[in-house]
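Asker: heads up, no residue letters with this:
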């Protein structure tokens, strides 16, 4: 996963009016975008890119958000530009070069002379100089040295849990068809964060015992009794403002004492639950692998899923159209080759989704055994699996998950997950907006919340359309 970067763009005189006009006119999605063909460069499409644009020779006149696009001809790619912002006072290149640290001055000079990507150290120095202008400090704080220092204070375990929370939230946004770019607004709090949501703008932390969710039609809601502190954030779709994703996180244990993360996603229209457990793979001799043994944490968690699945299977399907599923086993595991916390990446982890029922068939067939008889999962012996895009599509349209009658019986499972020491993302998608409750038609401020002794971390997400 790439880090944030900076790009020096010299705009030719005959392109200046064209780009400025394109940046001011919204596209079909209501966004202000422009694009310029530039020499090919290396940068992750999922990572932030700051464009330092010169519309007047000899100075930086504009800042913008950039993204590497498709090929624009031999040796060229599109540099997509959005949110173009004109500086109140242009910064001359000579002034910039004179103020950067001497160790990076040569790199900055070369980037200014030729245009293109700044080296990471040169970009950091340019940000340090530019953020001295108060009109630019808010726009550049995400790339500042103080932010990097706050990130460096996070322990490995804290970074892992934050990464899992970000992954679960990002998956919920994908399923709800809301862009994940808003996750890039994350800022590490001055103190150590208690959840990923705490670092997002517009998220508020409440300790007044009011559970912010309209819970009247949400199965399993009572399982969340015992929550005392909440972080709340509402996401709005850029393409359809009627789609809103409200996220609630409740925290009890510190990040370093949490043991993992789960996603519980509920589609209210079709009344279907899907549950995902995240697992990290390690580097094996030939490929990434996941190992476990009898009695370990994974085995215990799998037994919990098996027990609940057996209870759900006893529930008779109502044969209604809304209950139709291609498969009604709600339990899935996502195995990720690498789990690393990078708040500057809007993408999801690479990995494979394995249904619980397929896992057991593989185990019975002896497919999940290593050469010495140990338990091991690899991409090779897993065979078939869901990719992220496959999984998101199936969950978004409720082709998989619990039937309507089964969904009324998940409270016991949710209670077990909440008491397991794992971070839980509870996502509720709603197609029809609820009545206005005084909170934007999204949440009900009336709801009992008591002590959170058994709830180390929980997230509730809902979508209103």
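Answerer: Arrived safely, thanks for sending. Everything quoted here is computed from the prediction, not taken from an experiment.

Asker: going forward, measure contacts and count neighbours with C-alpha atoms only.
Answerer: Noted.

Asker: which helix or which strand is home to residue 405?
Answerer: Using DSSP states H and E, residue 405 sits in helix 404-407.

Asker: actually, residue 8.
Answerer: Counting by DSSP H and E, residue 8 is part of strand 5-10.

Asker: what residue is smack in the middle of this protein?
Answerer: The C-alpha lying nearest the average C-alpha coordinate of the chain belongs to residue 170 (C-alpha atoms, centre = their mean; 2.8 Å).

Asker: quick check: closest non-adjacent residue to that residue.
Answerer: Leaving aside its sequence neighbours, residue 170 sits nearest to residue 180 (C-alpha to C-alpha, 6 or more residues apart in numbering; 6.0 Å).

Asker: same for the biggest strand by length in the chain, what does it pack against?
Answerer: Longest strand in the chain, counting residues (DSSP state E): strand 76-92. Counting contacts by 3 or more C-alpha pairs under 8 Å, 6 or more residues apart in numbering; DSSP states H and E, strand 76-92 packs against helix 13-24, strand 33-39, strand 59-73.

Asker: switch to 7 Å and redo it
Answerer: Strand 76-92 sits against strand 33-39, strand 59-73, with contacts defined as 3 or more C-alpha pairs under 7 Å, 6 or more residues apart in numbering; DSSP states H and E.

Asker: tell me how many other residues crowd residue 188.
Answerer: Look at residue 188: counted by other C-alpha atoms under 10 Å, it has 21 neighbours.

Asker: and what of residue 238?
Answerer: 15.

Asker: which SS class is it?
Answerer: coil (DSSP: H, G, I helix; E, B strand; the rest coil).

Asker: OK, contacts around it?
Answerer: Residues near residue 238 by C-alpha atoms under 7 Å, 6 or more residues apart in numbering: none.

Asker: alright, now check it against this:
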């Protein structure tokens, strides 16, 4: 089922909300950089009583002498006083058309046009729509390809619909892991972001309000410093902190996945190390009525990936310390979402090979498997792993990292999504 079809079905159960902010509200919103990440509005109880949440919200906002529409997800409402309710909106993304009046002109059906005209809000007002009109308007938004990113964002915020395929989820998780390793909180907006026109990138979901002056939809061939593989690059985001910067690239069809068997490459130029991570999903396995385990069953793909996890031998003697110079790690993730997040753990490739060769990997029928319960906590937690990456205690030595730069920049073909996070010192002019 397509994104548009899923949102249409959802809107028929929980109809859309239309909001038109006045000039003062719009100015306050624009002056708050995080306001497009999460916006709250206070309205009388009666104005929000009929609103069913969570649902989609279409907002019209003043921008200079014009207006602009944004698609958001209304996720919660709560009484904040005897008279008023607070409505919470998340992830405001610009869409076409630019105003609710122009949207009305796109409505071809006479009955729908009349219904929309009756429900258009005045400045500062909130109006909820009927199920049929909501579904009709979702169809109009979906017909414009420029709205695809906003609709995917809205879909990702709705429970039961937010699950994506393993590859796209892993890319999104890898981006946030790289940000965490660099010491950046989730929700912080990048200083720069570039998205390739027409391409799908997890970077499109990291910031709520993608400002037109720092989001450039153009050919990724223009991405600086990444010319060798830029034809496959789908996005680039830059975060700055003190005298360092983190550059995250997302790409499709890179040979690095095929060549090295990884999903995330973290290049820490500050410490001179590279860490590479492959994602694997754990499936729930019920042992009996009371006990549940999480299992990953190795297959030929895993064996092929492990066989590819090799780095060149370096003749130079390293002069920096590492707990482990092997850069390859596996992140095992419970497929089920718990408290709006995936629970996971890390093991090194050396530890994984030891697990696979041990009796603990043998199932009751003699098959090989990786059991969450059998590990008994002998693994790295998320915070542990990110701390090791940030400090440079794990990963390649500097001399190995320098050699791998050539590989990263020279390979030109491949077939799976990959995230490359590059942490470096900011050079003085």
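Answerer: Thanks, I have it. Note that this is a predicted model, so its numbers are computed, not measured.

Asker: TSV for the helices and strands packed on strand 76-92 of the first structure, including mean neighbour count and distance to residue 459 of the first structure?
Answerer: TSV is the format used below for these (neighbours: other C-alpha atoms under 10 Å; distance: least, C-alpha to C-alpha, whole Å):
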stretch	mean neighbour count	distance to residue 459 of the first structure
strand 33-39	19	34
strand 59-73	19	30
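
Asker: redo the ones you listed as a markdown table? Include distance to residue 136 of the first structure.
Answerer: What follows is these, written out as a markdown table (distance: least, C-alpha to C-alpha, whole Å):
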| stretch | distance to residue 136 of the first structure |
| --- | --- |
| strand 33-39 | 21 |
| strand 59-73 | 9 |
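
Asker: closest to residue 235 of the first structure out of these?
Answerer: Proximity to residue 235 of the first structure (C-alpha to C-alpha) singles out strand 59-73 among these, at 20.0 Å.

Asker: now the element after the helix holding residue 405 of the first structure, going C-ward?
Answerer: Per DSSP H and E, helix 404-407 of the first structure leads on to helix 411-418 as the next helix or strand towards the C-terminus.

Asker: average gap between that next one and the second structure?
Answerer: Here helix 411-418 of the first structure, set against the second structure after superposition, deviates by a mean of 9.2 Å using mean C-alpha distance after the TM-score superposition for the first structure.

Asker: how about that helix: buried residues?
Answerer: 411, 413, 414, 415, 417, 418 (16 or more other C-alpha atoms under 10 Å).

Asker: how much space separates residue 70 of the second structure from residue 36 of the second structure?
Answerer: Separation of residue 70 of the second structure from residue 36 of the second structure (C-alpha to C-alpha, to the nearest Å): 10 Å.

Asker: now for those two: what residues contact both?
Answerer: residue 92.

Asker: can you give me how far the helix or strand containing residue 157 of the first structure is from the chain middle?
Answerer: If you go by DSSP H and E, residue 157 of the first structure is part of helix 156-175. Counting by C-alpha atoms, centre = their mean, to the nearest Å, helix 156-175 of the first structure is centred 6 Å from the centre of its parent chain.

Asker: thinking again about what came up before, show me what the strand holding residue 8 of the first structure is packed against.
Answerer: For strand 5-10 of the first structure, the elements it packs on are strand 49-54, strand 116-117, helix 120-130, judged by 3+ C-alpha pairs under 7 Å, 6+ apart.

Asker: so how far is the first residue of stretch 340-349 of the first structure from its last?
Answerer: 9 Å.

Asker: okay, now the residue mapped onto residue 303 of the second structure from the first structure: neighbour count?
Answerer: Using TM-score structural alignment, the partner of residue 303 of the second structure in the first structure is residue 299. Burial of residue 299 of the first structure is recorded as 13 neighbouring residues (other C-alpha under 10 Å).

Asker: how close does residue 299 of the first structure sit to residue 53 of the first structure?
Answerer: 54 Å.

Asker: same question for residue 355 of the first structure.
Answerer: In terms of C-alpha to C-alpha, residue 355 of the first structure sits 48 Å off from residue 53 of the first structure.

Asker: OK, contacts around the counterpart of residue 279 of the second structure in the first structure?
Answerer: In the first structure, the residue paired with residue 279 of the second structure is residue 278, using TM-score structural alignment. For residue 278 of the first structure, the contact set (C-alpha under 7 Å, 6+ apart) comprises 261, 262, 333, 334, 335.

Asker: next helix or strand past the helix or strand where residue 278 of the first structure lies?
Answerer: Assigning secondary structure by DSSP H and E places residue 278 of the first structure in strand 272-280. Next in sequence after strand 272-280 of the first structure, counting helices and strands by DSSP H and E, comes strand 282-283.

Asker: show me the contact partners of that following strand.
Answerer: 288, 289, 290, 337.

Asker: with stretch 334-351 of the second structure instead?
Answerer: Residues from elsewhere that reach stretch 334-351 of the second structure (C-alpha under 7 Å, 6+ apart): 281-283, 294, 328-333, 379-382.

Asker: any chance of those in TSV, plus secondary structure?
Answerer: Output for those, formatted as TSV (three-state DSSP):
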residue	secondary structure
281	strand
282	strand
283	strand
294	strand
328	strand
329	strand
330	strand
331	strand
332	strand
333	strand
379	coil
380	strand
381	coil
382	helix
